[in-house]
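Colleague: got a predicted model here, sequence first, then my questions.
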Amino acid sequence: MINSNDFISLSRLALEGRDADIRLFLAKLVRKLRKAEPAIGGQLEELLKINPARSSSVLRKDTGQHDQSAIFDPAEKSEFPLIKTFEEIRSEEEPILENPIKQQFEQIIVERKSLTLLQKNGLQPTSSMILQGPPGVGKTMSAKWLASKLDLPLYILDLTAVMSSYLGKTGSNLRSVIEFAKSHPCVLLLDEIDAIAKRRSDDSDVGELKRLVTVMLQELENWPSTGILIAATNHPELVDPALWRRFDIEINFHTPSINQVRNAVIHFLGKDEAHFKQWIELIVAGLSGTSYSNIKRTILKLRKLRILNPSELEQNILKHILPNIDELSRDEKINLAVGSVVNQGMSQLKAAKLFGVSRDTIRKRINSVERGE
């Protein structure tokens, strides 16, 4: 049961109005009681679940503007530095995902909504996952969307920021954040997990980092079925293999294929698609090999430029879509040149100059297409 020191600590936290730290203290107490007094521990855990955390000076809501106001002030007495919270994200935009990835997320949603049924049959829903892939392919957006679909608060801890600012305290801070997330239904995203969860055989690392892997391994055990832990990394080769095995599932994100780029371009063009119709294939070719975030930024910029300066739409498209034309293969340049002549009415001379292929090559390819060859 609770001893005198625990009672004094709890009283002090209550009198100081530190709600988040009270929840953390109670979550730790639940873990103690699970073995000693399971009935009382269960009742206390249920109270934490039915009374979700409230926003306070400790947990500052993210307003969508990723500035300092969305980050925990290290001067606060809270044990949760540099964590962002999104309490209500019910209308989060659905990310553009490959079918296999989308099916995995949909399976997770179905499991969470069938929690009681699964538990009646001795099964637990997915409660932890690790997302890997290059920057800008939708890992963080997918976490937000999942939390939105499950109507759960989302907490994001940027581990790179924690490591750079709090080396020496990272272990206790990480454990505190995890304990807080375990205390009530939520989605916790540990971004840049490779910042702390490096291979323990890496002799170049300081002891603090090696201990953090052990912390993660311990805390991943028996993650509560009411919440979801998501880890994200751009560098999977740095992550300790033992940690990979602790996550329920692994989801691999990739740079979008040419068809996915085309779908993304059309998606982000939205109601302006008709204004760009003759340029879509050129835009797709120019954005091939880039991330969804870059596609979105570029398309939104072009949509604004069309409104602000419609007479220079063609020049702006070429300026923003083909800054790295030299990286395209010769066949890709020929296809773009032919498409520009056939679909956009560009002169062969201009297309030849723009794409760096001869007029004769363009003419022969057009004739070949017209003959059905």
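Modeller: On my side now, so go ahead.

Colleague: CA atoms for contacts and neighbours, from now on please.
Modeller: Fine.

Colleague: can you pull out the helices in the stretch 51-200 of the chain?
Modeller: Counting by DSSP state H, counting those that start in this stretch, the segments of the stretch 51-200 of the chain that form helices are 99-113, 115-120, 139-150, 159-166, 170-182.

Colleague: could you tell me the angle between the first one and helix 139-150?
Modeller: Okay, so that is helix 99-113. Orientation note: helix 99-113 sits at an angle of 40 degrees relative to helix 139-150 (axes from the mean of the first three to the mean of the last three C-alpha atoms, to 10 degrees).

Colleague: tell me the buried residues in helix 99-113?
Modeller: In terms of neighbour count (16 or more other C-alpha atoms under 10 Å), helix 99-113 has its buried residues at 105, 108-109, 111-112.

Colleague: list the helices and strands it packs on?
Modeller: helix 139-150, strand 249-252 (3 or more C-alpha pairs under 8 Å, 6 or more residues apart in numbering; DSSP states H and E).

Colleague: for comparison:
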Amino acid sequence: MQPNETLEIARLALEGKPSDVRLYIAKLVRKARRTDPDYASKLEALLKSETSRSNGVLRKGRHPEQEIPEKLELALLRRYHGAPVAAPLLDSAVSDQLQQILMERRHASQLALKGLSPASALIFQGPPGVGKTMTAGWLAQQLDLPLYVLDLTAVMSSLLGKTGSNLRSVLDYAKSHPCVLFLDEIDAIAKKRSDDSDVGELKRLVNVLLQEIENWPDQGLLVAATNHPELVDPALWRRFDLDVTFSLPNDENIKKAVIEFLGDDRVEFTNYLDLLADSLRGESYSNIKRAIYKLRKMKLINPEGFENFGIQQLIPNIDTLSRQERITLAVKLVSQHAFPKQRAAKLLGVSRDTIRKKLGENE
């Protein structure tokens, strides 16, 4: 370490700036990796140790034995207990990434022999309703770890000047024991530092996250999620071990989701499975679930009403369909779902003769 580097660390420590001290040390670690890997590893180990994170010199007025205040923990962190989480419906690429995470955990000791460690910080990106939160819960269940969700809105609402320290306190608490910490909508506080619309207080939060994520303990797992990856600070993005991209369900997974959400009522909807899958193409899992539950309740409470009006909710917006698509759908309703020709013709704006002709061609 150069004399000027030592002086800089001493200055930041004596000024009571723990986050800046740790950021500076992390910078030295990255620099040393190129010239002295052994020294870099030792320095990085100090950063990850409990001692360095709770040292009284760096934390004014805070003793090592003082954990996060109970009222702050309750305000900012939610711990989830509940029924077992079913395996989320995901495409094969995402499933493979999740299995890789679990395999690394199961073979952590073998990895350690080679100086490697399992992934400890992940970021989930994708549109709303595609299973990011559910997957975090499922991972916690598979790892047999408690799941904490950090209320970023509460962090943002902290007293001005306290947000950074409150965030660090909560992150330190999550680091103090093995757990899965889920940071939903991380873009709310981790925007690009070049974004002039954010005040300095929010930009300091990015610095806190940069340090904490890079040194997340191997025994735990930090999972961040965003619907707007373009807003997240690139420097923060690079700190994550794995980027998992969630997409809207494909046709195969839509049908699986429909069947799963129908539950015990699947038999009642057997003739409508293909129509349901067609009508829900392009929707998220949460929207599919909402639509299916609505139809199940309608059919249970008012069977006659379902026959008259419920089926109309399964038909895509007719205005967006071409004439040929309307004809194809009308024929499907009649041939596969016992729809009267007159009703199918009226719903889709095609003539009964056209439907009759197409049915004759298909026979």
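Modeller: It's in. Worth saying up front: this structure is predicted, and the values here are computed from it rather than measured.

Colleague: thinking again about what came up before, to residue 7 of structure 1, which of the helices of the stretch 51-200 of structure 1 lies closest?
Modeller: Residue 7 of structure 1 lies closest, by C-alpha to C-alpha, to one member of the helices of the stretch 51-200 of structure 1: helix 170-182, at 19.1 Å.

Colleague: what ranges do the strands span in the stretch 151-300 of structure 2?
Modeller: 180-183, 221-226, 242-245 (DSSP state E, counting those that start in this stretch).

Colleague: related to what we said a few turns ago, can I get the helices of the stretch 51-200 of structure 1 in JSON lines including distance to residue 367 of structure 1?
Modeller: Listed next are those as JSON lines, based on distance: least, C-alpha to C-alpha, whole Å:
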{"stretch": "helix 99-113", "distance to residue 367 of structure 1": "38"}
{"stretch": "helix 115-120", "distance to residue 367 of structure 1": "62"}
{"stretch": "helix 139-150", "distance to residue 367 of structure 1": "45"}
{"stretch": "helix 159-166", "distance to residue 367 of structure 1": "56"}
{"stretch": "helix 170-182", "distance to residue 367 of structure 1": "65"}
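
Colleague: nearest to residue 230 of structure 1, of these?
Modeller: helix 139-150 (7.5 Å).

Colleague: tell me, the closest one lands on which residues of structure 2?
Modeller: Residues 132-143 of structure 2 are matched to helix 139-150 of structure 1 when aligned by TM-score structural alignment.

Colleague: go through the matching stretch and flag the buried ones.
Modeller: Of all the residues in stretch 132-143 of structure 2, those buried under the rule 16+ other C-alpha under 10 Å are 132-141, 143.

Colleague: surely residue 235 of structure 1 touches residue 132?
Modeller: Yes: contact status for residue 235 of structure 1 versus residue 132: in contact at 7.4 Å, counting by C-alpha atoms under 8 Å.

Colleague: higher neighbour count, the two?
Modeller: Using other C-alpha atoms under 10 Å as the criterion, residue 235 of structure 1 and residue 132 rank with residue 132 on top: 21 against 15.

Colleague: tell me the contacts of that one?
Modeller: Residue 132 of structure 1 makes contact with 139, 232-236, 250-253, according to C-alpha atoms under 8 Å, 6 or more residues apart in numbering.

Colleague: JSON lines for the helices and strands packed on helix 99-113 of structure 1, including distance to residue 204 of structure 1?
Modeller: Shown next, in JSON lines, are these (distance: least, C-alpha to C-alpha, whole Å):
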{"stretch": "helix 139-150", "distance to residue 204 of structure 1": "29"}
{"stretch": "strand 249-252", "distance to residue 204 of structure 1": "27"}
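
Colleague: closest one to residue 82 of structure 1 among these?
Modeller: Closest among those, using C-alpha to C-alpha: helix 139-150, at 16.2 Å.

Colleague: how big is the offset of the closest one relative to structure 2?
Modeller: Here the mean offset of helix 139-150 of structure 1 against structure 2 after fitting is 0.5 Å, by mean C-alpha distance after the TM-score superposition for structure 1.

Colleague: sorry, back to before: would you list the strands of the stretch 151-300 of structure 2 in CSV and tack on distance to residue 358 of structure 2 and mean neighbour count?
Modeller: Below are the strands of the stretch 151-300 of structure 2 laid out as CSV (distance: least, C-alpha to C-alpha, whole Å; neighbours: other C-alpha atoms under 10 Å):
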stretch, distance to residue 358 of structure 2, mean neighbour count
strand 180-183, 54, 26
strand 221-226, 47, 25
strand 242-245, 42, 17
